[in-house]
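Chemist: Curious how this folds, go ahead:
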Amino acid sequence: MGAVQTKAASARRRRAVPWVFLGLWIVVLAVASPFASKLADVQKDRAVDYLPASASSTEVAQLQEKLPGGEATELVLVYHRDGGLTVADRKTAADQVAEVADAHTLVGKPEAVPSKDGATLMYPVASTEPGQDEDKRDALVNDVRDIAHGEGGLSVDVGGSGALDTDASEVYNSLGGPLLYTTAGVVALLLIVIYRSPFLWLVPLAVAGVADYLAMGVAYGLNQGFGTSVSGQSSGIMTILVFGAGTDYALLLVSRYREELRRIERPYDAMIAALRGCGPAVLASSGTVAAGLLCLLAADLNSSRGMGPLGTVGVLCALVTMLTLLPAVLVLLGRRVFWPLVPAFGSTPKRRRSLFAAMGGSAGRRPLTVLASGAVLLGALAVGAFNLPGALKQEDSFTKTPESVSAMKTLASAYPEQGTQPITVMTPDGRAGESLARIRATEGVGSAERGRTAGGWTEITVTATSAPESQGETATIEALRDGLDGSHVGGPSAQQLDLQDTNVRDRNIVVPLVLGAVLLVLVALLRSLVAPLLLLAAVVAVWGASLGIAGLVFEPLFGFDGTDPGLGLLSFVFLVALGVDYGIFLMHRMREECLRGAEPGAAALTALRTTGGVIASAGLVLAATFAVLTNMPLVQLVELGFVIAVGVLLDTFLVRTYLVTSASVALGRKVWWPGPLSRPAAPVPPPAHEAEPVRVPTP
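Modeler: Prediction:
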């Protein structure tokens, strides 16, 4: 009777546990919901928002906030007619600018600046109405665009830094929906192909959606509690990581769960066995990604520093949901969720010829040849990185041409020897006259005028003789900074220059930290020094080859005129952290085989044969999710998505399959040095002759 009651209680517990987890997740989502919906409200995408507080251009923006009216929104109204402007065109321009002045509070009176060929007329306009409010800035820009319009061959574009910020903000705000839907669609398609089931793919996809919603709520909490910066780029990458990493974890869990269902009758017990089998590998891989991403906290650039916590939040939310909510839902749905390929209890899966067994066999027969050939190939591809275009200009950061960029291109053509974007200098009041004289005497300065004064600082607006973000204007900015002690030089072009300099500094600091953090995690997991170094060398080679491929296609094929300054650092962090992920799955299984007594060469081939299919599926999903970024309207997102997607594919189908396997075969036991597996196993002595049992008489 007691045994029957015990079994009944155990059955009730098995039925209750999944429902408990499901109920807990409903509560978690209810708590996170008010915060998740507010994440877009704290997103900031101006160039100055990406910069550190110590940058000279950031200090200029902060000082401008204290001036009467706060930081000014700079606009340029550009009137152009092919063949030359008519008298009526000039009157139209003057009337429209007067209407703008009547409708808004402007800094000074806008003055017309005609081009030498008479085909273009520009009106620089500045307003302090919006201040730091992005919604008010966008309203100002859109209102000016409604007023300034042309007809009958007269084109009118509104450009300037304020218009660029508005166009960029509109693009970033529009990313959320398309990015989420496209990512979900790509993942759904791949899961249908992988699982070959009309229902199973819905479960991990829905759980990934829950993880993304939770991550949004946690990210908003970090912003409110710790001031973590949130940009359109970082929030978009967070969504990509949730779906990419989460689906990878789901693939591992579901694959193991399917195996256990053939061996264990009850789904609950099969899930417990599956979690025990693949849980440690999933935890280790997510820990490696989190450790690598958190190294971005050492970056000085706000956008990169904010990317670390948000990316970590995405990975950890994916981990928690896939190890708690996904198992609960799968257990509740039972075996029927796998229809039509239901894994029956006691059944044996059909044996198929393994592609990865064949690939591993070729690597095992000639390991040194395969290793050398792969290294030469990766090295040759990496050379292409020298062909990457220069730093990306703000006007070239859109894949489609918005109105602000059209205005800048018209200005660059009409005023080739005149700057069309102001450089702002903030100088102490007591030295304003001296600073103004030095500025006007600086080579490359076309004009300089005193502006507003407040709080002991005077604003001086400088116009360079060179085009925005050109080498000549950059030289002028650097000369102003060198020649003006105690003053700060800012403006849109100075902000782009500070972005480049800060990225170089961050790369020199964060890259060694990432390598060190990942190496420590791998050493602790694999209990070896050679194997972790092998994996790190492989992912660094993949990073170099990916940048090389990018150098071969960015300008010739995609038509990109520049490379995002943060591409090198961000692609390195993601490729190292995510690439080592798959190395963990492979090397951990290899270590298990060695512990069971297999020789290192045989263990490497067995590990590839058993984990190759799952790693390939996970790699395809992760590469596809990052490839979604290549369909976005911002060049920096396209470039980042392309490099990471290419890198993941190289890592999955070349480095993991051939190079790591062949290196492990070639090194033998040395791959586990200095751990105990690096030493030959002690020979097992033959069993001693057992004496015949002696019957002891019973007393």
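Chemist: drop to CA atoms for contacts and neighbour counts, all remaining ones
Modeler: OK.
Chemist: Could you find the closest non-adjacent residue to residue 99?
Modeler: Distance criterion C-alpha to C-alpha, 6 or more residues apart in numbering; nearest residue to residue 99, sequence neighbours excluded, is residue 147 at 7.4 Å.
Chemist: Another for comparison:
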Amino acid sequence: MTPPHPRTRGLVPLALIAVWLVVGALLGPFAGRLGEVATNDQAAFLPRSAESTRVLREQTAFRQRETLPVIVVWTAEGGGPVTSRQRPAAEAVAALARMSGTAGSPSPALASRDRAALQAVVPLRPDLGDRLAPTLERVRAAAEKVPGTRVQLAGPAATQADLADAFSGIDGVLLAVALAAVLVILLLVYRSLLLPLVVIAGAVFALGVACAVVYTLADHGLVRVDGQVQGILSILVIGAATDYALLVTARCREELAGGRDRHDAARAAWRRSAPAVLASAGTVALGLIALLLSDLTNNRALGPVGAVGIVCAALSALTFLPAVLALLGRRAYWPAKPVGGTGAAGVWQRAARLVDRAPRRVWALALTGLLVCSAGALTLDSRGVPLDETFVRHVPSVAAQQTLARHFPAGAGTPVVILADAASASRVARAVRDTPGIAAVTATGAAGRPTDEPRAVDGRVRWEATAKAAADTQAARDTVARLRAGLHALPGANALVGGYTAQQYDTLRAAERDRAVIVPVVLAVILAILVLLLRSVAVPVLLVLTVALNFTATLGVAALVFGGLFHFSGTDPSVPLYGFVFLVALGVDYNIFLMSRVREETLLHGTREGVGRGLVTTGGVITSAGVVLAATFAALGVIPLAFLVQIAFIVAFGVLLDTLVVRSLLVPALVRDAGDRAWWPTRPGAGERDSRPPAPGGRPPAVLRREDGA
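Modeler: Sure thing, here's the model as predicted:
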């Protein structure tokens, strides 16, 4: 590329900075507006082809409109039985039907068998959005008119309100915690006052652009966004933009230390870091795009949303940041002085010497440790978490559900829904009642009202069955499986089984299918990118295997931590897939940074010295990037949901394990032990290597012996 004229080369950085300032001013507010197009209605994220989804669509014929039920639970104060004065609760509930936000008449107030509680189901409109919480408060206020009782709200509406409350901190608290963590780490890494602020500004600009694009896509119905996707997008953009910025600024520091002026240093840093940044961003973006193969809508949403975030992060790191570095030069690093290497260069010199002296011992020990950790992955239960573990703090809907389970059949309020042809109604009803695990069955007539005999609508009939087990347990899911097996075996019934438990069951099955389909695709995509970048087959295969091993080792540790420290009985079905996509794609990121530099050095000095030089020159920046990414993902823990806490731990721990063990020891030792064979089928540097004679007496190359990295 022809360098610009000295009189005009300063105009390009100024123009780029001006463009980003305008973009930031116009699009920055979108970072706080994604909540306007987000939905936390879990029914919107069901598997597309699942039986429970078909039931959800078909059963609308049996009711006037779709509803979001809230279950009102009354218990007598002092724990005694409900008195005759308190039975007028039914009349109190009837008044709720006239409230704004309700969608039809509530059910009668039913007494529990122990006579200690009453319950009623109030149907609410599903499109209340921000008005859901005030509507629930009005329901509670009306229900509290029953004297001598304690009122609690359970059911899907109450759970959705608690989810919305949990996600309310995403736009503010989560972003503030993540940026504060990044700022502290960058201050320690750079020992500079100005550069950390520049890097954070670039990350915030990237987040604003990403949120604006996602907002537009969601507003036009092209993607669905919930609180989980919204939170992951913020963390992903901040972490990726900071990682790429660390690589660019480290290269620029090297060029400035070599005597280049600020413009030439910024151009050289861009030229030498762009291939690694683009390959890294492409790897992560394509890995996320593979989620479009998922049968779960929220997984498919995260794919393009995350890819948009990664592209915006790379765009900011390769345009805004080099422009600022070209404008500021050495002043960007003030009060520190740009020098080659990092403040921890001595650590990486020692690591490089260790790898050079005993590569086989190093990789054998690292490999053994990872395999031992991986054994624990077999104990990780990803069949979902019960409702009382969904939130990591006390929430009213969980407490209400626990009260409901103490006094009513555990599945009360969240029935299993059965649809079948009217001609087979009697056979289907008998099969449902005879299914082990079913406590009661009621038929449904017009407008969703209970009735003794089912009323045919368009040739179909509907029942609601109450399971003996709580709706969010494995026992209830087993009941759904038995029920489906029995009903599907009835000839001519065309029976479908849906409802909350069936939705959980179908989500679990879809998650298992997604892992079987998406994992090989992601690995193939990453392998193809690495082959193109490194012009080799052996090294890319080695890198893919090591990051996959890092993932299984992380899951093994997570299984121990989740059960022993956090007391989770399992994980959400999507957690292993999310963990795989993030850890494998981001883990390859760091190996791309390392191995692209090793290949660059190998072209000049050979594989042995290339490994040492690559490890020393990238060790500090990659480890810093890993710490930044781990800290940003750990910030997801401020959202009190088990799913995000589990993702936060898996990614944070896995990234640290990758940067400190896999990338720092295992990969360099394997490549060093393999020598030129690691680059098969090519021999990089043949005819291009440095013409200096080898070190006398077989001594290690200079980069492995000197502390200054020269």
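Chemist: circling back: so what's the residue nearest to residue 99 of the first structure up against?
Modeler: Counting by C-alpha atoms under 8 Å, 6 or more residues apart in numbering, residue 147 of the first structure touches 96, 99-100.
Chemist: Got a ChimeraX select line for the buried ones in those residues?
Modeler: Of those, the buried ones go into a single ChimeraX selection, burial set by 16 or more other C-alpha atoms under 10 Å:
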select :96,100
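Chemist: Just the closest of the contacts of residue 147 of the first structure to residue 169 of the first structure, please.
Modeler: Comparing these against residue 169 of the first structure with C-alpha to C-alpha places residue 100 closest, at 22.5 Å.
Chemist: So what touches stretch 95-111 of the second structure?
Modeler: The contact list for stretch 95-111 of the second structure, computed with C-alpha under 8 Å, 6+ apart, reads 65, 67, 89-90, 93-94, 117-125, 128, 132, 135, 139, 142.
Chemist: Over to the residue lying closest to residue 147 of the second structure once chain neighbours are set aside. Which of the three states is it?
Modeler: Excluding the flanking residues, the one nearest residue 147 of the second structure by C-alpha to C-alpha, 6+ apart is residue 86, at 6.2 Å. Three-state call for residue 86 of the second structure (DSSP: H, G, I helix; E, B strand; the rest coil): coil.
Chemist: Tell me the spacing between residue 86 of the second structure and residue 564 of the second structure.
Modeler: Distance, residue 86 of the second structure to residue 564 of the second structure, using C-alpha to C-alpha, to the nearest Å: 44 Å.
Chemist: Mean deviation, the top helix by length along the second structure versus the first structure?
Modeler: Criterion DSSP state H: the longest helix present in the second structure is helix 500-534. By mean C-alpha distance after the TM-score superposition for the first structure, the fitted helix 500-534 of the second structure averages 0.6 Å away from its aligned residues in the first structure.
Chemist: how far does that helix sit from the chain's center?
Modeler: What separates the centre of helix 500-534 of the second structure from the centre of its chain is 14 Å, taken as C-alpha atoms, centre = their mean, to the nearest Å.
Chemist: cool, stretch 394-403 of the first structure as well?
Modeler: Computed by C-alpha atoms, centre = their mean, the chain-centroid distance of stretch 394-403 of the first structure equals 20 Å.
Chemist: same check, this time on stretch 132-147 of the first structure
Modeler: Relative to its parent chain, stretch 132-147 of the first structure has a centroid offset of 30 Å by C-alpha atoms, centre = their mean.
Chemist: and it, which residues are buried?
Modeler: Residues 132, 134, 137-138, 140-141, 144-145 are the ones in stretch 132-147 of the first structure that count as buried (16+ other C-alpha under 10 Å).
Chemist: Restricted to strands, list those.
Modeler: Members of these lying in strands (criterion: DSSP state E): none.
Chemist: Tell me which of those fall in helices.
Modeler: Using DSSP H, these in helices are 134, 137-138, 140-141, 144-145.
Chemist: which one of the residues you listed sits closest to residue 266 of the first structure?
Modeler: Proximity of those to residue 266 of the first structure (C-alpha to C-alpha) peaks at residue 134, which lies at 56.6 Å.
Chemist: Map the closest one across to the second structure for me.
Modeler: Correspondence of residue 134 of the first structure to the second structure, assessed by TM-score structural alignment: residue 129.
Chemist: give the contact list for that match.
Modeler: Per C-alpha under 8 Å, 6+ apart, neighbours of residue 129 of the second structure: none.
Chemist: ok, now how distant is it from residue 41 of the second structure?
Modeler: With C-alpha to C-alpha as the criterion, residue 129 of the second structure and residue 41 of the second structure are 9 Å apart.
Chemist: ok so, going back, what residue of the first structure takes the place of the residue nearest to residue 147 of the second structure?
Modeler: Correspondence of residue 86 of the second structure to the first structure, assessed by TM-score structural alignment: residue 90.
Chemist: Please report the distance of its match from residue 155 of the first structure.
Modeler: 12 Å.
Chemist: residue ranges of the strands in the stretch 501-650 of the first structure, please?
Modeler: Counting by DSSP state E, counting those that start in this stretch, one finds no strands in the stretch 501-650 of the first structure.
Chemist: which residues in it form helices?
Modeler: Assigned by DSSP state H, counting those that start in this stretch, the stretch 501-650 of the first structure shows helices spanning 530-553, 567-595, 600-627, 635-650.
Chemist: since we're on residue 70 of the second structure, how many residues are nearby?
Modeler: Number of residues near residue 70 of the second structure (other C-alpha atoms under 10 Å) recorded here: 25.
Chemist: That one in helix, strand or coil?
Modeler: Once three-state DSSP is applied, residue 70 of the second structure turns out strand.
Chemist: residues in contact with it?
Modeler: Listed by C-alpha under 8 Å, 6+ apart, the contact set of residue 70 of the second structure reads 121-124, 153-158.
Chemist: Over to residue 572 of the first structure?
Modeler: 511, 540, 543.
Chemist: Residue in the second structure paired with the last one?
Modeler: Read that as residue 543 of the first structure. The pairwise alignment with the second structure assigns residue 543 of the first structure to residue 551, based on TM-score structural alignment.
Chemist: What is the burial count for that match?
Modeler: 28.
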